[in-house]
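Trainee: Below are the sequence and a predicted model; questions follow.
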Amino acid sequence: MLPTKNTPDLIDTSELFMSTPLKISWLLASLTLAACGSDNTQTPNPSEDKTSAHAAVASESEVLAKPELGSFGIDLADQDTSIQPGDDFFRFANGHWLDTYELPADRSNYGSFNVLTDRSDERVRTIIDDLSSIEPAAGSLEKKISDYYLSYMDTETLNQRGIGPLQPTLSALAEIDTQEELSAAFGRAQIDNTATPFSFGVGADRSDPDQYQLGLRVGGFGLPDRDYYLEDTEKFLEIRAEYVTHIATVLEFANIENAQSKAEAILNLETQIAEHTWPRADRRKRDLTYIPMNYDDFVA
């Protein structure tokens, strides 16, 4: 059941974490302190001189006393003080940042959560690189991580195998001929972690946290949002044209015939989905997107 302009998603969790310049230093400090911890941390001996304990407290206080942003965890320089907070608090708090920040060329959005993600990725990369420089014991978790990463980075072998490993999946998709088979493919996609026009997830019921519910929302977009399909500005028209070219290129890599016409058909399908999808602002309204129903009502 696709949501229409009068029927929102059953549950939409895509906008819970927005990429805005949230200046919360305690979160960054907590992550830093957690990363600095190790099994070698010594527990103070109660019999030792209190000077050691005082030094430890002073050291921790010194770390916490140096927020990463601003003088107390919020960068006031990013404000736009020409805006009254009662008129537009978001612009008041972030206006200068929004006007002056240069978005990375490879990103469609950026904010504090992206910073945390990038930092975590860098730390994981360091851990993996350290494992790759040694020879972990056979069968160990370290060995599995190292082998998995090295196999991913073995581009020579990947290029030799080509799309061979994908062929069984592509063949199964090509053989879909009924609505039942299509529904089954959507279900398998949830297990395979591939995209479908619908996405599912189990979470706590918003109105009753003591029970769980299955949430359903619309997906299937290759472009970031519905506006990319529906707005006819010069920018979006250019993006859609390049998107079709990209899809056709991918289909050609998979040796799929009539790649260009099929790419155009894919864009047309995604556009129809976009036409039945609420604007982003409406999808953020938790009460509006909360429409619980039982299974019988849903399938009806």
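Mentor: Received it, and whenever you're ready, just let me know what you need.
Trainee: Please make it C-alpha for all contacts and neighbour counts, starting now.
Mentor: Noted.
Trainee: Counting neighbours, what do you get for Gly95?
Mentor: 20 (other C-alpha atoms under 10 Å).
Trainee: In stretch 113-121, which residues are buried?
Mentor: Buried residues in stretch 113-121, counted by 16 or more other C-alpha atoms under 10 Å: Phe113, Asn114.
Trainee: er, stretch 246-262 I mean
Mentor: Buried residues in stretch 246-262, counted by 16+ other C-alpha under 10 Å: Ile247, Ala248, Thr249, Leu251, Ala254, Ala259, Gln260, Lys262.
Trainee: next one: stretch 206-221
Mentor: Neighbour-count burial for stretch 206-221, with 16+ other C-alpha under 10 Å as criterion, is recorded at Gln213, Gly215, Leu216, Arg217, Val218, Gly219, Phe221.
Trainee: Repeat that for stretch 122-133.
Mentor: Neighbour counts over stretch 122-133 (16+ other C-alpha under 10 Å) mark Ile128, Leu131, Ser132 as buried.
Trainee: circling back: quick one: which of the buried residues of stretch 246-262 is nearest Ile176?
Mentor: Here the nearest of the buried residues of stretch 246-262 to Ile176, counting by C-alpha to C-alpha, is Lys262; it sits at 16.1 Å.
Trainee: which non-adjacent residue is nearest the closest one?
Mentor: Nearest residue to Lys262 in three dimensions, chain neighbours excluded: Ala248, at 7.4 Å (C-alpha to C-alpha, 6 or more residues apart in numbering).
Trainee: So that neighbour versus Ala105, what's the distance?
Mentor: 24 Å (C-alpha to C-alpha, to the nearest Å).
Trainee: next one: Tyr212
Mentor: Here the criterion is C-alpha to C-alpha. By it, Tyr212 lies 40 Å from Ala105.
Trainee: repeat for Ala241
Mentor: According to C-alpha to C-alpha, Ala241 stands 20 Å off from Ala105.
Trainee: go on, Arg123?
Mentor: 23 Å.
Trainee: Just send the buried residues of stretch 122-133 back as JSON lines, with distance to Arg283 and secondary structure too.
Mentor: Shown next, in JSON lines, are the buried residues of stretch 122-133 (distance: C-alpha to C-alpha, whole Å; DSSP: H, G, I helix; E, B strand; the rest coil):
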{"residue": "Ile128", "distance to Arg283": "38", "secondary structure": "helix"}
{"residue": "Leu131", "distance to Arg283": "43", "secondary structure": "helix"}
{"residue": "Ser132", "distance to Arg283": "44", "secondary structure": "helix"}
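Trainee: ok, and here's another one to check against it:
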Amino acid sequence: MNNRKLLVAALCAASITFSACNKKQGAQTNDEIVPAINLADMDTLVRPQDDFYHYVNGGWIKANPLKPAYSRFGTFDVLRDRSIEQIHGIVDELAQGSYKAGSNEYRVSVLYKQAIDSVKRNELGAQPILDELKSIEAINSKEALVDFAAQQDNKGDDTFFGTYVMADAENSDMNIFNLNQTSLALGNKEYYTDPKNGEIIKSYNQYIERIAQLAGYSAEEAQRIAKNNIAV
């Protein structure tokens, strides 16, 4: 009798276990499987031994033709464009409302309206930045230069170096303080030192002169500013 009870209990336990396993397996098969690689981004009509780049990226290139304003276009550019579009929508909506002066919504709304008001901006010309230009012209020593750089950094304008916080490259669980050198106006120093870039430097020099004149400097002063800018 006892053996019969044990047999029934064992069969019940086995039945419950089997049912639970089936449910678990069913739940697993219902999960969506996301491939690690989107095969549509590839061009399998190209033999990898002939052109591995287009074999891997051919589909993406065909589906995402390079835009005129871009020298490259990849997934990070797609992410940036989407982010800009979303931010534009948020800011555009904020610009339609009225907010308490000093609030974040008010600041964003005012800044956006000022940025798109090209008529007012052209009327003001360089007037809003004249104090900044005077501060630059007043620099007459290394100490004064350091003081000016510190003031600009407090405003969020990097001068000789930039500071920021981002994930630690060796431990992504934590953020760390980073310090790096800011870039030159043209990017790499080779633009300034390589003789083959003479036309680029010439055009850049003319550009600086033009900007200085628009800021109210005379032609002679503009030439001085451009010359000093290249010399630095």
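Mentor: Good, I have the coordinates. Given the structure is predicted, the values throughout are model-derived calculations rather than measurements.
Trainee: So after superposing, what's the score?
Mentor: Laid over one another, the chains give 0.64 as their TM-score (TM-score structural alignment, normalised by the length of structure 2), with 197 aligned residues with a C-alpha RMSD of 4.1 Å.
Trainee: before we move on, the earlier item: between the buried residues of stretch 246-262 of structure 1, which is closest to Lys235 of structure 1?
Mentor: Nearest to Lys235 of structure 1 among the buried residues of stretch 246-262 of structure 1 is Ile247, at 18.5 Å by C-alpha to C-alpha.
Trainee: which residue packs closest to the aligned residue in structure 2 for that closest one, ignoring adjacent ones?
Mentor: Aligned by TM-score structural alignment, Ile247 of structure 1 pairs with Ile208 of structure 2. Counting by C-alpha to C-alpha, 6+ apart, Ala226 is the residue found nearest to Ile208 of structure 2 once chain neighbours are left out, at 5.4 Å.
Trainee: Then Ile239 of structure 1?
Mentor: With C-alpha to C-alpha, 6+ apart as the criterion, Ile239 of structure 1 has its nearest non-adjacent residue at 7.7 Å, and that residue is Tyr228.
Trainee: What about the aligned residue in structure 2 for the one you found, how many residues nearby?
Mentor: Here Tyr228 of structure 1 is matched to Tyr191 in structure 2, going by TM-score structural alignment. Using other C-alpha under 10 Å, Tyr191 of structure 2 has 16 other residues around it.
Trainee: Name the residue in Ala241 and Ala105 of structure 1 with the higher neighbour count.
Mentor: The residue with more neighbours, out of Ala241 of structure 1 and Ala105, is Ala241; 12 against 7, by other C-alpha under 10 Å.
Trainee: so what's the closest residue to Ala215 of structure 2 other than its chain neighbours up against?
Mentor: Excluding the flanking residues, the one nearest Ala215 of structure 2 by C-alpha to C-alpha, 6+ apart is Ala126, at 5.0 Å. By C-alpha atoms under 8 Å, 6 or more residues apart in numbering, the residues touching Ala126 of structure 2 are Leu214, Ala215, Gly216.
Trainee: Ala126 of structure 2 -> structure 1?
Mentor: Under the alignment (TM-score structural alignment), Ala126 of structure 2 pairs with Ile163 of structure 1.
Trainee: do you know how far that match is from Ile256 of structure 1?
Mentor: Applying C-alpha to C-alpha, the value for Ile163 of structure 1 to Ile256 of structure 1 is 12 Å.
Trainee: Repeat that for Leu98 of structure 1.
Mentor: For Leu98 of structure 1, the distance to Ile256 of structure 1 (C-alpha to C-alpha) stands at 43 Å.
Trainee: Could you do Leu116 of structure 1 as well?
Mentor: 39 Å.
Trainee: quick one on the thing from earlier: which of the buried residues of stretch 206-221 of structure 1 lies closest to Thr196 of structure 1?
Mentor: Gly219 (6.4 Å).
Trainee: which residues touch the closest one?
Mentor: By C-alpha under 8 Å, 6+ apart, the contact list for Gly219 of structure 1 reads Ala195, Thr196, Pro197, Phe198, Ser199.
Trainee: and those, which of them are in strands?
Mentor: Judged by DSSP state E, those include Phe198, Ser199 as members of strands.
Trainee: Of the contacts of Gly219 of structure 1, select the buried ones using a ChimeraX command.
Mentor: To isolate the buried ones among the contacts of Gly219 of structure 1 in ChimeraX, judged by 16+ other C-alpha under 10 Å, type:
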select :196,198,199
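Trainee: Can you tell me the element the aligned partner of Glu180 of structure 1 in structure 2 falls in?
Mentor: The equivalent of Glu180 of structure 1 in structure 2 is Glu143 (alignment by TM-score structural alignment). Applying DSSP states H and E as the criterion places Glu143 of structure 2 in helix 142-154.
Trainee: And that helix against structure 1, how far off on average?
Mentor: For helix 142-154 of structure 2, the mean deviation from structure 1 after alignment is 1.4 Å (mean C-alpha distance after the TM-score superposition for structure 1).
Trainee: Give the buried residues for that helix.
Mentor: Residues of helix 142-154 of structure 2 classed as buried by neighbour count (16+ other C-alpha under 10 Å): Phe148, Ala149, Ala150, Asp153.
Trainee: What is the nearest of the residues you listed to Gln114 of structure 2?
Mentor: Nearest to Gln114 of structure 2 among these: Asp153, at 23.3 Å, using C-alpha to C-alpha.
Trainee: Might one say that that closest one is in contact with Phe160?
Mentor: No. Taking contacts as C-alpha atoms under 8 Å, Asp153 of structure 2 lies outside contact range of Phe160: 9.3 Å.
Trainee: could you check the distance from the residue nearest to Ala215 of structure 2 over to Arg80 of structure 2?
Mentor: Computed as C-alpha to C-alpha, the Ala126 of structure 2 to Arg80 of structure 2 distance reads 31 Å.
Trainee: what do you get for Asp92 of structure 2?
Mentor: In this view, Asp92 of structure 2 and Arg80 of structure 2 are 18 Å apart by C-alpha to C-alpha.
Trainee: and if you look at Ala95 of structure 2?
Mentor: According to C-alpha to C-alpha, Ala95 of structure 2 stands 22 Å off from Arg80 of structure 2.
Trainee: One more: Leu7 of structure 2?
Mentor: 66 Å.
Trainee: for Gln49 of structure 2, same thing?
Mentor: Using C-alpha to C-alpha, Gln49 of structure 2 is found at 33 Å from Arg80 of structure 2.
Trainee: Appreciated, that's everything.
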